[in-house]
Structure formats: C-alpha cells, structure tokens
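Student: Sequence and computational prediction follow.
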Amino acid sequence: MIKKVAEVIKNSSYCIAFSGAGISVESGVPPFRGETGIWNRYNPQLLDLSYFYNQPGKSWEAIREIFYDFFSVAKPNGAHLALAKLEQDGILKAVVTQNIDNLHYDAGSKEVYEFHGNSQKLKCLDCNTYYDAKEVNLKVIPPKCDKCGGLLKPDFIFFGEGIPPEAYQKSFDAAQKADVVIVIGSTGEVMPACQVPVVAKQSGATIIEINPDDSNFTHQITDYHVKMKAAEAMEAIVKEIYN
C-alpha cells in the first residue's frame, strides 16, 4: 500500500493535503472530539462567539488553558515535516488544514490554507490590529489592545462565526484543481471543511486517506486507505518516493 500510494503521489500533477486533528495529536495537541477530546472537559459554549462577547473573561480562561497551555509546547511531527518536504520539492501544491495550531507553518510549509484560522494570532476587535500570541501577556485576561484598549480575540473560528473567505475560496479552488488529495487525520465530520475532499473527488481526484480508523470519508470517497498513524505513514511514503 505504501509503495502504491507513493507512486500515485509521485506521478500526480496537482497534489494537495487535507489535514485534521489526527495529524496534530501525535504532537501532543488534544483532539476536540472523541473520548480524550477537549469537549469532554470543557463546555463548547465557552467558544461561542456571543458568549465570548458577553463573558470575555470566562471565555478567555478556557481559551488560555486549551490553546496556549496545550499548544505552546507542541512541535511539528514527522507528518508535518514530510508534507513540508513534498511542497519544497514541488510535489505537494498546498495544505488545506482544519487545525489552528500553526504546526504546518512551523514545519516549513508555505502554501497553507487555514480553514478555521490560527490560534497564534490575536486580533483587536476594535481597531483590527494583529498580535503574535507569544508576544501578548496572557496572564492578564481578557487581553487588551496596546493601541486602543480593545478586546483581543484569537484569530480562529468560534461557534457562530463564518469561515475566512480567502481560506474558503483557496481551499475549494485547490480541491477542484487537485488530481490527488492526501487526507490525514480527519474524521470527516466538521462542515463545511469536510466537503473539500468531496469536491476534489467529484472533480476526478484520487483520495488517499491516512487514518488508523475509518472515517466518514473511508467508504464514500477514499481510494487508498493507509491504516497507520500520520507520522509513521507519511515518513514511509516520503522514503518510498525518494527511493
């Protein structure tokens, strides 16, 4: 299977990757869903946009624990690095990710479409100034803008908030152009992101799924299912491609 999948990727003309929480679990980032998911420990309401506006302090307490205590120690794993290598060599054209942890960028990927935004940027809701989260004192919450005193919000999508238009457009444009899609660590449950591989399949793409378990994609659109963890699978595929 690894040999066949490597051949398909190597011979592709427009290969993209679509990543979900499963790729980052191996970097220590907890998933949102499932037995060990974040929503088993926190009320999802804390990340509802209207709740954030009404109770920014309480919302920020959870945000700090979930996204900045957990994510701050996470490093790219072999799967992130493998995708960056494939992009560097012109084999992979883009990564569409549901993740907000910045690990694709940290690994060296350049063409990354962040469907749900990025936790490492904070935006002032009053003057639209952006901040690097690492440069903001999150011991004082809710954090405020240095320029105008406005409330800072993480630049990722809350419940009740729309998908960033540019990321949305680029993701589906890439899906329509793709002849191969590597789906890594996605359950295929989150709308509308899960439609990206579906649109690619409808446009004629071959779907390679890397997931130790079955997903909503497996029996619907998947052509090759590599039942391995993300890092192990991608490292083996890249090794085979360069043999």
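Tutor: Nice, thanks for sending it over. Residues are numbered from 1 along each chain as shown.

Student: going forward, measure contacts and count neighbours with C-alpha atoms only.
Tutor: Noted.

Student: For the residue lying closest to D223 once chain neighbours are set aside, give its distance to A193.
Tutor: By the measure of Cα to Cα, 6 or more residues apart in numbering, the closest residue to D223 outside its immediate chain neighbours is I207, 5.2 Å from it. Distance from I207 to A193, counting by Cα to Cα, to the nearest Å: 15 Å.

Student: Just want to know which of those two has more residues nearby.
Tutor: Shown here are I207 and A193; by other Cα atoms under 10 Å, I207 has more neighbours (25 against 22).

Student: Pretty sure that one sits against Q220.
Tutor: No - counting by Cα atoms under 8 Å, I207 stays clear of Q220, with 10.3 Å between them.

Student: Distance of the residue nearest to D223 relative to N99?
Tutor: Remark: distance between I207 and N99 (Cα to Cα) = 20 Å.

Student: next one: N40
Tutor: In terms of Cα to Cα, N40 sits 19 Å off from N99.

Student: ok, second structure coming up, stack it against the first:
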Amino acid sequence: MRMRPTLSWTPAADLPPGTTDVTPVADVLSAGGVLVVSGAGLSTESGIPDYRSEGGSLSRHTPMTYQDFTGSAQARRRYWARSHLGWRTFGRARPNAGHRAVAAFQRRGLLAGVITQNVDGLHQVAGSDGVVELHGSLHRVVCLSCGAFSPRRELAVRLEETNPVFEPVAAGINPDGDADLTDEQVRGFRTVPCTICGGVLKPDVVFFGEAVPPRRGEHCRELVREATSLLVLGSSLTVMSGLRLVRQAAQAGKPVLIVNRDPTRGDQHALTRVALPLGTALTAVADRLNVPVDGERAPRA
C-alpha cells in the first residue's frame, strides 16, 4: 500500500497547556546528561519553514514520497528540478540563536547528544559535534543502484551544466529543500545519473514512506538509554521516528521537556512544554546558566 504524508494532526483537548517559564529547562540542563531532539521549528528563524505550524509548508505542499520517487522517472525529474532550485536558497541558510545555544550547551558539557530530524546541517555549522541526522542530510547524494555517496555540491554543478537556462521563480521553499514550482516550470528539466554506474541518484534523506535505517534508529535508542533526560526542540512529534524516542524516555522514567510554540503529539509525556520561539527560549536558558552563545563554523558546501 502506498504511504502518503501525514498532513495534519489535531491535539487532544486534555493535553497540558504550554508555558513561558523556562526554569524547568534550565534546571534539567544544569544537571547535564540531556539528549536534544530537534525538529523543523528550530530552523524557522533561519528562514526555513516548518511543516505543520500555521502557514507551514504542508498547507500548500505535499512532500515527495519514497514510492513516488523510485517508481516514476517523471516524479524524479520534478523532484530534482524543484530541489535544484531550492538548494540555492537552502544552502545559504545560516544557524540562528537556537542552533548556537545547543552548540554552547554541548561545549559546556551539558548534553549527552544531539539528534535532529532536520536535513539542513545547521547544527553542525553552529558548532555541534556528533549530531545524529535521523532523517539524513541534503548535503549528500546516494546512488540507489551501487550505493555510492557523493557531495550535493558536485551534483549541483552537474545539474547547472546540464540545465544552463533553468531559472524559474519559486513560490516558496520547504523544509526538505524542495522549491514550489509548477509542472510547466519543471518541464524540460534534465536529471543526471550516477557517475560510477549510471544509476538513479537520490538525496541522502528519508522520504515520507521510507524507513529510518535500522542501525541509525538503534543508535538513537541507545542515546536515549544513556541520557538522563530528553529535550525536544521545535518538533510537533507527528512523525513516529521522533515520537518513539519520547515514548522510550518517558517509559524509562526520564524527564521529557519540550520547547515548541504549538502543542505536540508528545505533550502527554512531557514534564513541561515551553510555548516560546526557540531562539528566545534557548537564549534565556543560556543566560540563566551563564553559558555564552557565540561562534559558528564555516558553512557546509
């Protein structure tokens, strides 16, 4: 059966309300051993929209599914045309105060690890180490035939050379780096094959309808087992891969805290949900802990 993206989620009326008090987050971080799980909401202040908030990209855009991508050359052409254009904007995004705060907490030794559902690489640019990219990264490309990986920047150059006059104007950009273009705008776009075997190239991201690689999933579960608490940043937890980690922590009796402006699917498991913008909330926490938030690495190509 073909799986389609989950387009919406309605929170239960009896979920605990959000708060603007960051004290519990500061208290948990001060004790150390915190595992961060971040979502698209953390990158909105960098100009990358999320999926499910009011005005999020799912209100106008249905993401590519694994089944569509692998089953249709036309779908692949449409995806790569839109993604090629989106990459130009996506690649210019810079880390915001939220990303920098997470990196600062890690430098202070307060974190047990960082897991992100995002594919933008902004945690690493902000200075975080050992980030587990649960859903992969747009900065890599994989061949579906031979399994070879290559940098996205190399593919971008090849697509530029193959489509020298491709200059459409996009209606918007999405969290997966996909630009909003019409079928007419992508008509005539030419994809390129793997340089090693001629196979089909795919971004190294987990599409809707595709499973997280088992080894990566087990690594994330191990990080939850080793952590003393879980801090969710900017995720609605609608996707099971993130919610599963929250449930695991809660079942083990570990505190779960969430910073997200809107209700989430994991609120029933949380000690608190701070309903503030991520940059505002995490900067306030850093100030309370006297943790300087600064520094940024060179951009990823």
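Tutor: Right, received. Where do you want to start? Fair warning: this is a prediction, and the values are worked out from it, not measured in the lab.

Student: and the residue nearest to D223 of the first structure, what pairs with it in the second structure?
Tutor: Mapped onto the second structure by TM-score structural alignment, I207 of the first structure lines up with V256.

Student: Find me the equivalent region of the strand or helix carrying E232 of the first structure in the second structure.
Tutor: Using DSSP states H and E, E232 of the first structure falls within helix 230-241. Under TM-score structural alignment, helix 230-241 of the first structure corresponds to residues 278-289 of the second structure.

Student: sorry, back to before: between N40 and N99 of the first structure, tell me which one has more neighbours.
Tutor: Neighbour comparison, N40 of the first structure and N99: the larger count goes to N99, with 24 against 12 (by other Cα under 10 Å).

Student: The second structure: which residue goes with that one?
Tutor: Mapped onto the second structure by TM-score structural alignment, N99 of the first structure lines up with N118.

Student: Go through the first structure and flag its longest strand.
Tutor: As assigned by DSSP state E, the longest strand anywhere in the first structure is strand 117-124.

Student: V140 of the first structure belongs to a strand?
Tutor: No - going by DSSP: H, G, I helix; E, B strand; the rest coil, the assignment for V140 of the first structure is coil, not a strand.

Student: count of neighbours near it?
Tutor: Applying other Cα under 10 Å, we find 11 other residues in the vicinity of V140 of the first structure.

Student: which ones are touching it?
Tutor: Residues near V140 of the first structure by Cα atoms under 8 Å, 6 or more residues apart in numbering: none.

Student: what about it, distance to L92 of the first structure?
Tutor: Applying Cα to Cα, the value for V140 of the first structure to L92 of the first structure is 41 Å.

Student: likewise E35 of the first structure?
Tutor: Using Cα to Cα, E35 of the first structure is found at 33 Å from L92 of the first structure.

Student: Neighbour count: these two, which is higher?
Tutor: L92 (25 against 9).

Student: which ones are touching the closest residue to A284 of the second structure other than its chain neighbours?
Tutor: Closest residue to A284 of the second structure in three dimensions, ignoring its sequence neighbours and counting by Cα to Cα, 6+ apart: V22, at 7.4 Å. Going by Cα under 8 Å, 6+ apart, V22 of the second structure touches 274, 281, 284-285.

Student: Which stretches in the stretch 51-200 of the second structure count as helices?
Tutor: Assigned by DSSP state H, counting those that start in this stretch, the helices in the stretch 51-200 of the second structure fall at 66-71, 73-90, 97-107, 122-126, 152-162, 183-186.

Student: how close does the residue nearest the centre of the second structure get to E133 of the second structure?
Tutor: By Cα atoms, centre = their mean, the second structure has its centre lying nearest to N118, at 1.1 Å. Note on N118 of the second structure: its distance to E133 of the second structure, by Cα to Cα, is 7 Å.

Student: same check, this time on A104 of the second structure
Tutor: For A104 of the second structure, the distance to E133 of the second structure - Cα to Cα - is 19 Å.

Student: one step back: quick one: contacts for the match of I207 of the first structure?
Tutor: 229-232, 246, 249-250, 269-272.

Student: Same check on I141 of the first structure?
Tutor: 57, 60-61.

Student: quick revisit: you'd agree the residue nearest to the centre of the second structure is up against G39?
Tutor: Yes - the criterion here is Cα under 8 Å, and N118 of the second structure meets it with G39 at 5.7 Å.

Student: Quick one: map A178 of the first structure onto the second structure.
Tutor: When the second structure is aligned by TM-score structural alignment, A178 of the first structure is paired with A227.

Student: what about that match, neighbour count?
Tutor: Neighbours around A227 of the second structure, by other Cα under 10 Å: 19.

Student: list the contacts for the residue nearest to it when sequence neighbours are not counted?
Tutor: With Cα to Cα, 6+ apart as the criterion, A227 of the second structure has its nearest non-adjacent residue at 5.3 Å, and that residue is G33. By Cα under 8 Å, 6+ apart, the contact list for G33 of the second structure reads 110-112, 227-229.
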